[in-house]
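Asker: sequence unknown, structure follows:
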């Protein structure tokens, strides 16, 4: 196993992190996670003897203060490293422990992945992520659901007049009512003459669905062109855009959540606006921000090209402000919104000391204790703050991007057994996704029944090296994964390296 020096990892994280944000067009960045014309060298990554095909990024935990949930032993960061042209060492999904060590790594077999999180499905905790093809921030794919053994149990997505594989990456949310909130970018004809496009033009229309997971019935459907004109877009018409081959992404839906009164809150990046939708009437109640705002928004509360609007426990609205074309850098934002007086005040903001600018992607997750986690999207980092903005935890993965980042609780015991390889006087052991492993034992003998322990040690990150003398090894050697009580979770035969 090759473990990169932490000092080099920190330097690489700083240099590549700045490179990932430098040179991005403000409002002109076409959409989330799109490719740039230049290519950033890959960030430093782990190399494993037992899992040579995996190359997760080295994560540098720069800040870990008391009170950080991400710093707790039973909490993991869920991220989705991608965009190799921006320096990512992999494309896929990861669970990462408090020290920044990978716990579970999944490479995308084709296309890309996004939005790894823990949700509840049919009464059980599950891992979910989006998988599919993404071009210029527009995705076509499906939501994948894995159980605690990492076995795939379902693929979900759009229904009705749309195919499941038309599901976009930006939101795949299972609700407490056993429904699914998803969206699609559907090509539609539109007059674009007022936005420097063709009169007989084409746009990506946002279509939102709420689907009953048991019956697959569409309970709610809303389409952006019915109420939001193309003239509300703040996204500049690209060269050759607005055609059937290259539809104009005028709206760019990127989050859907229920409000606490049963209505829906959505965010549209390219109109720089939040919308509240009437669930029964399936129409807009109000618009906050952008060209057609129903609210008075003071300068300090102004946001642009934002992501991930949600209603917080204290009644405020939270979001990630990408802040393209503004006089401030990207930030997490908490807004006090008076829906009767139609006024907005900034309640809190969550900023970085290094003035991170993430033109695309990002999220804000409120935790049960009131802390907030910020996924910095295009900037390869995630952070945790107190409710009033004190930084508690900060980690960088050097290069690439991650659409969102979450703090999650998860218990995993894979169906697949551990992997162990004997090489250069040591046995290397790993068990991708196993969260309960506390230590390892190497046992050897003439066969499995006669095998006795010849080496042992505490789990040391994703892969653990156990030194073993050749003279202690018999014809048969196995690795044993033990939990905190010393009970054997699983065994596997050691292979020769």
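Answerer: Now that the structure is in, tell me what you want to look at. Note that the structure is predicted; figures quoted are calculated from it, not measured.

Asker: From now on I want contacts and neighbour counts done on CA atoms only, so please keep to that.
Answerer: Noted.

Asker: Would you map the helices across the protein?
Answerer: Assigned by DSSP state H, the chain shows helices spanning 6-21.

Asker: for this structure, which residue is closest to the average position?
Answerer: Central residue of the chain (CA atoms, centre = their mean): residue 404, 3.1 Å from the mean position.

Asker: Put this next to the first one:
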């Protein structure tokens, strides 16, 4: 009993002393540290800007996580608000952390979408707690969830790879998976039947939740197209052989679909009428001759343009997995398919190479921006880069440590006004109130329109100063002791768009307030507050 009590005390003590810091790391200097929001511990970015004039305006949308299979009782201790959807600006400064909002839950495919002709955000939440399958969410620009998308009861976990809003915001595409007992005699293992992880996709009406289209690989793709080693055909069911592994699905104006399969090294065009495979790009049975290029283990295949003779696609050529590679480094491709030629041909029209000449063996995506720039997530450390149409690297950025990764990253223009008010903290410094300085810290998690702050003495609403917004948290020094204060957030045109609550200034330890000795909390100074809360 003594040992058990000692162990529990040690664990609880570590969690208190380190404020939830992941104990695999010596400290948390790779994470944000704010006076106003000490619970937010988001990964810091290391940014290298090569050509600021060529960079397209917009925010980065990422979703840091440590392990893709989130543990119910993690072996490492996580910061309170570290994992989940995040927005950063073009300098890598945090704009919004949604980690607390999602209870520090693994999140994927966080991006801006159009729903009912209005701007929203969408994301996939991994299974956690009572939500044992996970689900998709759509949030408004105040970060409130307005729609949730769930799998049917017959399908397992909500797949992490894709939540694609299509058909003018009325439908959602997401990947589905289930174990199926299949005819495996063609694989040459001696088995006639075996368990296979069947992959496909589902199209759902966002308004009603009704499934409007469903497609399964086993119905249309032979098992022999797979390029991965055959494993575990005899079960158990949850770990059946994953022969296909979908990682993206898109839809064109004609109602047909584009599916990327990592484990067949192939991109499939699927009929929206009956689900048959219209053509295959790559893999063992390609419908096209690939002119001067190859690809493998690709991600994020998208329709860009189609006419009666040509189809233009974009995708990330990972060119590798943990066990093999087909190129020296990964790249993002735009490929033109000539569907009128005999035989049909495919050629690369644009290529953007990974700047550090490394391989993205897992994850990643490629987004073609309105300007023609390429915004690419190479995944590890949330390594991202932006390139001009002619291939120039405009900037590159990655998390400052290897603590976290992000499955995808996007760039969008975005405007948000959170429902929660700005947060203000104030501290007094000096020998006495007559010779003191009051230091104010203010932030507003997720607000994109704040250009400056006004600071007021609460007792008579006297303006004590103003300052332009600087990063996530702005600091202002006011001469004299301000007993109670509040702050207003101002837009570029001078409008007040948010107001903090009234906050009492924390006093130095040796002060007394109205004849009363300063409380324990008042004996706090801001460095202790910053490091320990």
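Answerer: Received it, and whenever you're ready, just let me know what you need. Everything quoted here is computed from the prediction, not taken from an experiment.

Asker: thinking again about what came up before, roughly how far apart are the aligned residue in structure 2 for the residue nearest to the centre of structure 1 and residue 86 of structure 2?
Answerer: In structure 2, residue 404 of structure 1 lines up with residue 408, judged by TM-score structural alignment. As for residue 408 of structure 2, its distance to residue 86 of structure 2 is 12 Å (criterion: CA to CA, to the nearest Å).

Asker: Show me whatever sits in contact with both of those two.
Answerer: Common neighbours of residue 408 of structure 2 and residue 86, counting by CA atoms under 8 Å, 6 or more residues apart in numbering, are 62, 63.

Asker: So residue 413 of structure 2 sits against residue 60, correct?
Answerer: No - contact status for residue 413 of structure 2 versus residue 60: not in contact, 9.1 Å apart, counting by CA atoms under 8 Å.

Asker: Which one of these two is surrounded by more residues?
Answerer: More crowded of residue 413 of structure 2 and residue 60, by other CA atoms under 10 Å: residue 60, with 23 against 10.

Asker: what residue of structure 2 takes the place of residue 190 of structure 1?
Answerer: Under the alignment (TM-score structural alignment), residue 190 of structure 1 pairs with residue 182 of structure 2.

Asker: ok, its match - how many residues close by?
Answerer: For residue 182 of structure 2, the count of nearby residues is 16 (other CA under 10 Å).

Asker: picking that back up, would you confirm that the match of residue 404 of structure 1 contacts residue 363?
Answerer: Yes - in this structure residue 408 of structure 2 lies within contact range of residue 363 using CA under 8 Å: 7.1 Å.

Asker: Quick check: neighbours shared by these two?
Answerer: Residues within reach of residue 408 of structure 2 and of residue 363 at once, by CA under 8 Å, 6+ apart, are residue 379.

Asker: hang on, the residue nearest to the centre of structure 1 packs against residue 375?
Answerer: Yes - with contacts counted by CA under 8 Å, residue 404 of structure 1 reaches residue 375, the gap being 5.2 Å.

Asker: hey, what's in contact with both of those two?
Answerer: 362, 363.

Asker: Can you show me the strands along the stretch 1-150 of structure 2?
Answerer: Counting by DSSP state E, counting those that start in this stretch, the stretch 1-150 of structure 2 has strands at residues 45-49, 59-62, 86-88, 94-97, 107-115, 118-125, 135-139, 145-149.

Asker: Kindly report the same for the stretch 151-300 of structure 2.
Answerer: If DSSP E, counting those that start in this stretch is used as the criterion, the strands of the stretch 151-300 of structure 2 fall at 163-166, 171-183, 193-205, 211-216, 246-251, 257-261, 266-270, 277-282, 289-291, 299-306.

Asker: Same list, those strands, but as CSV with distance to residue 473 of structure 2 please.
Answerer: Below are the strands of the stretch 151-300 of structure 2 laid out as CSV (distance: least, CA to CA, whole Å):
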stretch, distance to residue 473 of structure 2
strand 163-166, 32
strand 171-183, 36
strand 193-205, 40
strand 211-216, 44
strand 246-251, 37
strand 257-261, 41
strand 266-270, 45
strand 277-282, 49
strand 289-291, 51
strand 299-306, 35
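
Asker: Let me know which of the ones you listed is the nearest to residue 447 of structure 2.
Answerer: strand 163-166 (24.5 Å; CA to CA).

Asker: against structure 1, where does the closest one fall?
Answerer: Under TM-score structural alignment, the match for strand 163-166 of structure 2 is residues 172-175.

Asker: Check what contacts the matching stretch and list those residues.
Answerer: In contact with stretch 172-175 of structure 1 (CA under 8 Å, 6+ apart) are residues 119-121, 129-130, 143, 157, 180-183, 256-257.

Asker: now, among the residues you listed, which is nearest to residue 493 of structure 1?
Answerer: residue 129 (32.0 Å).
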